[in-house]
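# Please find the sequence and the predicted model below.
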Amino acid sequence: MFKILDEYKPYGHWLLRVALASVFVIHGIGNFMNLAGFAMALHVSSFVALMLVLAEIGGGILVLSGSLLDDMMTRLGALLLIPVLLMIMFMTQTADMNFTLSKVHVVSGMESLVVLFLVSVYVLLKGNKT
């Protein structure tokens, strides 16, 4: 029944790559454009905020382009994203450590961050192997 899908199996990783990379690159650019506000929201210095933004953008680009370059680039990109996610999860979501919507996070809470974290770990472990 699903044999027809086997033809597209080698391209399935692109769905995760594009989703993960687009989230981080778009958020990273937005955070870079308002670096002071991003630093204040996380209660960190401007330097730490800049490092997080560079990890977001660089990690996203490496995850996306790593398939065309080298397995190590893919894994390095995912490795850059994981600490960013952990920091954001524990610095901004600790009051809402549940997986339900709240007054503070009406669109999404911890669940979207956990999904991004797990996809990043998957990409780190899998690399370019399809």
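Perfect, thanks for sending it. All values reported here derive from a predicted model rather than from experimental measurement.
# alpha carbons only for contacts and neighbour counts from here, please
Fine.
# Show me where the chain has its helices.
Secondary structure of the chain (DSSP state H): helices at 3-6, 13-33, 35-42, 46-65, 71-92, 110-126.
# possible to save those as a markdown table with distance to residue 102?
Putting those into a markdown table (distance: least, CA to CA, whole Å) gives the following:
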| stretch | distance to residue 102 |
| --- | --- |
| helix 3-6 | 39 |
| helix 13-33 | 21 |
| helix 35-42 | 18 |
| helix 46-65 | 26 |
| helix 71-92 | 13 |
| helix 110-126 | 10 |
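# Now tabulate those helices in CSV and tack on mean neighbour count.
Formatted as CSV, the helices of the chain follow (neighbours: other CA atoms under 10 Å):
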stretch, mean neighbour count
helix 3-6, 8
helix 13-33, 17
helix 35-42, 16
helix 46-65, 22
helix 71-92, 20
helix 110-126, 17
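# another one to put next to it:
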Amino acid sequence: MNQLNKLSGIAHWLPRLSLAAIFLYHGFPKLAMSGDVAAMMGMPVFMVIMVGIVEVGGALLLLWGGFGPDWATRFAGLMFTAVMIGAIVMVHAQYGWSSINMGNNGGRGMEFQVLIITVSLLYAFKGNAISQEAIETAED
């Protein structure tokens, strides 16, 4: 256990990097091909661009926050939460819970969006205290 505790100070990077990668992956196309994405999603181009800015900007803030600014981590968590609530309301809720392609939902359920919200809210509520608490626990 002591060996794992020694690594706990950097464990916050696992979900931080995962979230950043997810939002960069989904945000860049919204900025680079906003017209095509808007047509595919049935949304106004302006809205697609705004969501893309929030996704890419939030990812960059979350990464930057890992090196110090607590507000960047917290703000990114709030940004991601807002985007995922919008995604659930506009797309995923109608397909139910499961994201596995079962029946006629096409794998578009909301379970992964809910997971992203919970991790995002953890960052919003705790900020960089997640990593600081882990370091203090490992030192005890």
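Thanks, I have the structure now. Everything quoted here is computed from the prediction, not taken from an experiment.
# Once they're superposed, tell me the TM-score.
Superposed pair, TM-score by TM-score structural alignment, normalised by the length of the first structure: 0.88. Supporting alignment: 128 aligned residues with a CA RMSD of 1.7 Å.
# that older thread, please name whichever of the helices of the first structure is nearest to residue 98 of the first structure.
Closest to residue 98 of the first structure of those, according to CA to CA: helix 110-126, at 6.7 Å.
# post-alignment, that closest one versus the second structure, mean distance?
Superposed on the second structure, helix 110-126 of the first structure shows a mean distance to its aligned partners of 0.8 Å (mean CA distance after the TM-score superposition for the first structure).
# now that helix, how far from the chain's geometric center?
Computed by CA atoms, centre = their mean, to the nearest Å, the chain-centroid distance of helix 110-126 of the first structure equals 7 Å.
# now do stretch 70-88 of the first structure
With CA atoms, centre = their mean as the basis, stretch 70-88 of the first structure stands 8 Å off its chain's centre.
# neighbouring contacts of that stretch?
42, 52, 55-56, 58-67, 113, 116-117, 120-121, 123-125, 127-128 (CA atoms under 8 Å, 6 or more residues apart in numbering).
# same deal with stretch 36-48 of the first structure?
Contacts of stretch 36-48 of the first structure (CA under 8 Å, 6+ apart): 31, 35, 49, 88, 91, 92.
# Show me what the fifth one lines up with in the second structure.
Using TM-score structural alignment as the criterion, the counterpart of residue 91 of the first structure in the second structure is residue 90.
# Next, work out how far apart that match and residue 124 of the second structure are.
23 Å (CA to CA, to the nearest Å).
# before we move on, what about residue 69 of the second structure?
Taking CA to CA, one finds residue 69 of the second structure at 13 Å from residue 124 of the second structure.
# and what of residue 82 of the second structure?
11 Å.
# got it, and residue 112 of the second structure?
Taking CA to CA as the measure, residue 112 of the second structure falls 18 Å from residue 124 of the second structure.
# Please apply the same query to residue 42 of the second structure.
Taking CA to CA, one finds residue 42 of the second structure at 30 Å from residue 124 of the second structure.
# Tell me which of the helices of the first structure sits nearest to residue 101 of the first structure.
With CA to CA as the yardstick, what comes closest out of these is helix 110-126 (8.8 Å).
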